[in-house]
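Visitor: just the structure for this:
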Amino acid sequence: MADAVVPPAGAVAVEVVVAAPAHSGLGEPLTYLAARPLAPGTLVRVPLGRREVLGMVWEPTATPREAPAGALRPVAEVWEALPPLDARWRALVAFAARYYQRTLGEVALAALPPALRTLSAAQLTRRLHKAARARHSAAPSTPGGQPPSVTDAQAHALAVIDTSDRPVLLFGATGSGKTEVYLQATARLLADDPEAQALVLVPEINLTPQLEQRFRARFGDAVTTLHSGLTPAQRLQHWLAAHRGQARIVLGTRTAVLASLPRLRLIVVDEEHDPSYKSQEGARYSARDLAVYRARLGADLGCRVVLGSATPALESWHAAAVGRYQRVDMAQRMGGACWPQLRLVDMRQQPRGTTLAPALLAAIEARLARGEQALVLLNRRGYAPVIACDACGWKSGCPHCSAHLVYHKGDRSLRCHHCGHAARVPRACPDCGNVDLTPIGRGTEQLEEQLALALASLRRADGSPVRIGRLDADTARAAGALEHTLEAVHSGAIDVLVGTQMIAKGHDFRRITLVASVNTDGALFASDWRAPERLFTLLMQAAGRAGRDAAFVAAQGSVVELWVQTAYPQHPLFAALARHDYAAFAAQQLHERRTAGMPPFSHQALLRAEARQLDAALAWLRHAAAAAHDLPGRPHVTLYAPVPMTMTRVAGIERAQLLLESPHRPALQALLAAWLPRLHTLRAHADTRGLVRWAIDVDPLSF
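Guide: All right, here's what the predicted structure looks like:
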């Protein structure tokens, strides 16, 4: 045995976390030697195997420890130029790692901008000096003039935000002025504290530019953004500005909730109901829930959190009902704008194969003749979901996924929207040679084409043809395409906008007086128990794009309408939608969930397994279930039998899952925490041939 050695005088052992996924088994901080004590939160570069990686000092070791020769490796670099990440931020990361069953390093290092992980200490120092010179030489932008006066409802909301000791659920109708409340709450904060910071979260990148314009017009250079649409250099620059307190207001998407903001005193989660706030990979955290916890950690600074939506998540609505959140209602739309009237089209009374009912087409034509705009919602992109052979039954299936290849007519391609596989449309059926291949179903591309044909004879006031636009993931892919389309709608260059749910999220369209949903019924009877909530939210949000400018509607002498094509006009969901009565819908849904013991009246987690063969994934999950038989909390947790996921195969990998459910969150968390080491052991020693990876998803939104 090698002789024990004492570290050199002054050297100390420090605990460092490094990026490692939960299934790697490297969950605990690693011990290294540093020449001197290092503050927790300090970024360092350390050797890991044959590599050198970025790490973070988590907790110092008070006294040097004797260790076998070579057991402790020295820290390679200390990033002296960067202030350590503070205790509140580390507490947030620790909570996220603990609650979502991830490693500290996986959460902590993933929260940093990717470019930061590739720099040396010297390179970072040069970046900081360059950024300082750029700020010194840049001419500051001038914020806009006086903010508008607030309505009584907005004033009440601001007063509650200023004084509440609980999270505030701002239940504001679409067009009720929630954004102005965010702006004025932020302005009050900055006026009160010259060093305070505010974080404003939006669910998707496509909402960021519009909100950013309003914040920059009000606050100038105090605003910065954090989202994946930035270049790596921009993300690093903006993160550094936030970490060093130079950015007073940060606008961002889900990942921004983990940004370092040492003087954070206000968090706004706009459209808090949106499922995009729940990560579907990595730590699988909910940014909305972490925002609430982060505000609690900042209570000593007076940090407050505002969750805003016209259609809150049922979990948030229930939290307000039982007193955990304070609900503030803003029921009236700004400027006296009216709610759209619901018009249900019974598709059973229409000719077979009808895409747009004649009455709906006539209503659209009437709007366009008066210089108004219409929005048509179809939550399926592409030209058709599948092409098929009538002779033998062949369908365009993806070779790598349990899904069909979607037909895109524009470039005559078949594409998988799950793995990205693409192929040319075959000239004939691959199985029988039949050349008559038929598109089945419809997507936004086909709907755009059919609308253009149906409205071809219609002319605008200047004599030019009616213009149809489309907004979905395909058309928004190119740089600047999203902004160009939205600007065309705002300017009136587009008369009818066809799109997926992207068009229903937060956009302030001023001349739209008719919204139509043309393929609604799929969600009414979906196997997903969240489907009614998602459908009602989508239709309410889409309806909210219409009639936002009351003066324009009045001048036109128009009536604002929401048209819904359905074969089930008597469904109770439409009765609540006709009244724009989210409260009644939420009460009915919560009653059903309470009866069935579903969230928020129970708590769930999924153990997912991915393997080359489905049998291997299911077998591993059965072993995992057996390993949980004696764990803490087990009597209060139900483990269901492992089953294939709805989308069983993606990119050649078979997927299965095991659902855990409990009425007691602490029992579920206790079981998961004790289960995790056994899952690592099971992965390492059990018969796991073919198993690729596994992951735990706490509070899952999709199954």
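Visitor: only C-alpha atoms for contact and neighbour calcs from this point on.
Guide: Noted.
Visitor: and residue 191, how many neighbours?
Guide: 10 (other Cα atoms under 10 Å).
Visitor: tell me the SS of it?
Guide: Secondary structure for residue 191, judged by DSSP: H, G, I helix; E, B strand; the rest coil, is helix.
Visitor: distance check, it against residue 562.
Guide: 42 Å (Cα to Cα, to the nearest Å).
Visitor: could you do residue 316 as well?
Guide: 27 Å.
Visitor: those two: who's more crowded?
Guide: Legend: neighbour count by other Cα under 10 Å for residue 316 and residue 562, higher for residue 562 (26 against 21).
Visitor: for comparison, sequence B:
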Amino acid sequence: MSITPKPGLLRVVLPVPLRREFDYLCPLPLPAPGCRVSVPFGNRTMTALVLSHPSGSDIDATKLKSIGAVLDPMPILADDELRLLAWATQYYLYAPGEVYFQALPALLRKGEAADYRSTAYWHLLDAEAGVSAQAIKQQQALNLLRQGPLTAGELEVRGISGAILQALAKKQLIEKREQLPQPGDWRGNTAVSDDDKPRLTTEQALAVSLIQSARGFSPFLLEGITGSGKTEVYLQIMEPILQAGRQVLVLVPEIGLTPQTISRFQQRFKVPISTLHSGMNERERLDAWLSCRDSSTAIIIGTRSALLTPFARLGLIIIDEEHDTSFKQQDGFRYHARDLALLRARQLDIPIVLGSATPSFESLHNAASGKYQLLTLSQRPGTATVAEHLLLDSKHVQLHAGLSPQLIQLLEQELAKGNQVMLFLNRRGYAPALLCHDCGWLADCERCDAHYTWHQRPTRLHCHHCDHQRPLPPACPNCGSRQLMGTGLGTEQVEQALSGIFPQYGIIRIDRDNTRRKGSFQQHLEGIRNGKYQILIGTQMLAKGHHFPDVTLVAILDADGALFASDFRATERFAQLYIQVAGRAGRASKPGRVVLQTHQPEHALLQDLANQGYRHFAHSALQERQAAGLPPFSFQALLRAQAPQSRQVQEFLQQLVQQLAPGLPTGVLCLGPLSAQMERKAGQYRYQLLLQAGNRRELAAACRLALAIIDQLASARKVRWSLDVDPVELW
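Guide: Now for the predicted structure:
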């Protein structure tokens, strides 16, 4: 007579917004931690991740449900990944299931098998194939495919659109074939191309030597002025890691920076390189995830979420532009990829390099206190020189679409020499507001405490905060006047003005409005590099990490608003942006100039940046932060809440403060409730509560107490709320 074995217990997490784990019964043998199982949850079946095999449960065994099926014969997340995610759950005080499932591609969250599937790859049919000289993009596609088959997604991130591929297929130069990815062992075959290896400067050589000689967990802060060759340092420190058969993770802040990074790395290393970013489809993301886990990929270049990818043999982490706020997730599980990367490097006992021309104050503070080793690159290699800085006083000056006569003259001089110029304005659209000249009516968004932005191409009013759009009114709805006019300056207006002043030159505007179509951003960058455009106008998208050797003049328009912002981090952000934008000038052998047009040329911040540089500014600003007890000399958590009615939010936060205040640790400061700078956004009233402490332990205790109180408040069910540990911006 057969005996049914007694089931064991599984403790699992589910992708639900509940701060708890769940117990289920499971037949023996039990799946290992890191495996997925399907489980009944409410009236549906969900995918769960096994964390442990507890000896007992708080729930009576007769009330426990049994799992439906085991989905993985082997763990898909290893012990080191599980430890990292467990730490993140505790530190960021977020629902554990949503933290753990953040590390899984969407297809694995849905319960699909952790296997490769056939994917469509484009193949080159003739190695000698060529096209006419005018078909630049087609030739670029052929050159890429000579290195091996690529998916449409891999080609798209390199600037090759589907239309280009179809055109080549019609010419029977390429064809699409379905095939399985070919996971293989690249170790022992890490050929390095020395063709483009430049001679290192003394500072670069020292940085490479110190990083390569490091043993175990070693955090380095590589502070290098723009154009000083940080990427070359990255390439050289990667070489021995790859030759030892270990993998390298390179984090970049934005998708737009991945193609040029990939290109540099492909030229140097003949090893498999994968990317991970939000522009990939679900299948591509899973295949890249699997190739990292299986050690089929040597280098992975990705944005924030790539940090949570499993690696078989990770040997080095590099975070480029470490100061960038894109590394901080701003919704859901609000983790900071830089901070978690440091923990992951410590757990794996490997070196980590944080690179930036404008390091975050947190990183500079850690370097000053000895937690990081600071490496400095203060010179540009070769004949490239640091750009000259010029402050233009725009008071009492007649401006034409935000351009002073002196600036127009400087632009004209550089263009006449055959150079390129760049104008930076971090406001898209034609004008930030539309008003009636006769009665003063302003076109305000009905759902936000903000004005509509007037766009001309296509003509519309568009709220950049809630994304609501409406047609341009033919007349003022208040007085009937047709004297409607824009006020303020946007990139469209600057483009229009410069087209009239310099009709003989090619002009390109790069902002979110004209880069929405897939591949368009890369096409615009290609046009800049091949000389199609001489005048470049853009927002932040154009300021970060791009190398334009013919740009000799960079002008920053209308930056005065950043000098008087309410967020204490505003000056740090402005300084970083100023230096990043300035870094686009004079990157090759041509001397560069940076022009800042301002009504406040005597402002201490501008004078400091223009004359002393970022490091001097940061040193002074850090002293001010220390005196005020602000981060990085203290630690913060921000509790945000919103609801359709202001009363609902205020009632919730006031009740929370009343119950929280008596139990707060003595070193914790509670500020608020405070309204957001924009109180109403997308029809929601927004308020916040700030907790600040001198050490992380007291702050964590205060946050846990707040969460426990919220769980008991009936008013919490009428609002949407979130807790952000180590926030990088206030509402």
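Visitor: let me see the contact set for residue 702 of structure 2.
Guide: Counting by Cα atoms under 8 Å, 6 or more residues apart in numbering, residue 702 of structure 2 touches 664, 665, 668, 691.
Visitor: ok, 6 Å please
Guide: residue 664 (Cα atoms under 6 Å, 6 or more residues apart in numbering).
Visitor: element containing it?
Guide: helix 696-712 (DSSP states H and E).
Visitor: can you give me how far the helix or strand that comes right after that helix is from the chain middle?
Guide: Note on helix 696-712 of structure 2: by DSSP H and E, the next helix or strand toward the C-terminus is strand 720-725. The chain centroid and the centroid of strand 720-725 of structure 2 are separated by 20 Å under Cα atoms, centre = their mean, to the nearest Å.
Visitor: now the angle from strand 720-725 of structure 2 to helix 696-712?
Guide: 170 degrees (axes from the mean of the first three to the mean of the last three Cα atoms, to 10 degrees).
Visitor: how many neighbours does the counterpart of residue 9 of structure 2 in structure 1 have?
Guide: Alignment note: residue 9 of structure 2 maps to residue 13 in structure 1; criterion TM-score structural alignment. Residue 13 of structure 1 has 27 neighbours, counted by other Cα under 10 Å.
Visitor: looking at this, residue 13 of structure 1 is in a helix?
Guide: No. Counting by three-state DSSP, residue 13 of structure 1 falls outside a helix, being strand.
Visitor: excluding sequence neighbours, find me the nearest residue to the corresponding residue of structure 2 for residue 46 of structure 1.
Guide: Residue 46 of structure 1 maps onto residue 39 in structure 2, with residues paired by TM-score structural alignment. With Cα to Cα, 6 or more residues apart in numbering as the criterion, residue 39 of structure 2 has its nearest non-adjacent residue at 4.5 Å, and that residue is residue 67.
Visitor: what is the burial count for the match of residue 46 of structure 1?
Guide: When neighbours are counted by other Cα under 10 Å, residue 39 of structure 2 comes out with 22.
Visitor: name the SS class of it, please.
Guide: Under three-state DSSP, residue 39 of structure 2 comes out as strand.
Visitor: I figured it hits residue 66, correct?
Guide: No. Distance between residue 39 of structure 2 and residue 66: 7.2 Å, which falls outside the contact criterion (Cα atoms under 6 Å).
Visitor: if we can go back for a sec, list the contacts of the aligned residue in structure 1 for the residue nearest to residue 39 of structure 2.
Guide: The equivalent of residue 67 of structure 2 in structure 1 is residue 75 (alignment by TM-score structural alignment). Residue 75 of structure 1 makes contact with 33, 34, 46, according to Cα under 6 Å, 6+ apart.
Visitor: which among those gets closest to residue 56 of structure 1?
Guide: Residue 56 of structure 1 lies nearest to residue 46 out of the contacts of residue 75 of structure 1, by Cα to Cα, at 9.3 Å.
Visitor: give the contact list for that closest one.
Guide: Residue 46 of structure 1 neighbours (Cα under 6 Å, 6+ apart): 52, 53, 75, 76.
Visitor: switch to 8 Å and redo it
Guide: 32, 52, 53, 54, 55, 74, 75, 76, 77.
Visitor: remind me which helix or strand the closest residue to residue 537 of structure 1 other than its chain neighbours belongs to.
Guide: With sequence-adjacent residues excluded and distances taken as Cα to Cα, 6+ apart, residue 537 of structure 1 is closest to residue 311, at 5.8 Å. Residue 311 of structure 1 belongs to no helix or strand when assigned by DSSP H and E.
Visitor: how close does the equivalent of residue 311 of structure 1 over in structure 2 get to residue 575 of structure 2?
Guide: Counting by TM-score structural alignment, residue 311 of structure 1 corresponds to residue 358 in structure 2. As judged by Cα to Cα, residue 358 of structure 2 and residue 575 of structure 2 stand 8 Å apart.
Visitor: who has more neighbours, the two?
Guide: When residue 358 of structure 2 and residue 575 are compared on other Cα under 10 Å, the one with more neighbours turns out to be residue 358, at 27 against 22.
Visitor: can you tell me how far the residue most central in space within structure 2 sits from residue 335 of structure 2?
Guide: By Cα atoms, centre = their mean, structure 2 has its centre lying nearest to residue 326, at 2.9 Å. According to Cα to Cα, residue 326 of structure 2 stands 11 Å off from residue 335 of structure 2.
Visitor: repeat for residue 287 of structure 2
Guide: From residue 287 of structure 2 over to residue 335 of structure 2 (counting by Cα to Cα), the distance is 24 Å.
Visitor: residue 451 of structure 2 too?
Guide: Going from residue 451 of structure 2 to residue 335 of structure 2 by Cα to Cα gives 32 Å.
Visitor: likewise for residue 583 of structure 2?
Guide: Taking Cα to Cα, one finds residue 583 of structure 2 at 29 Å from residue 335 of structure 2.
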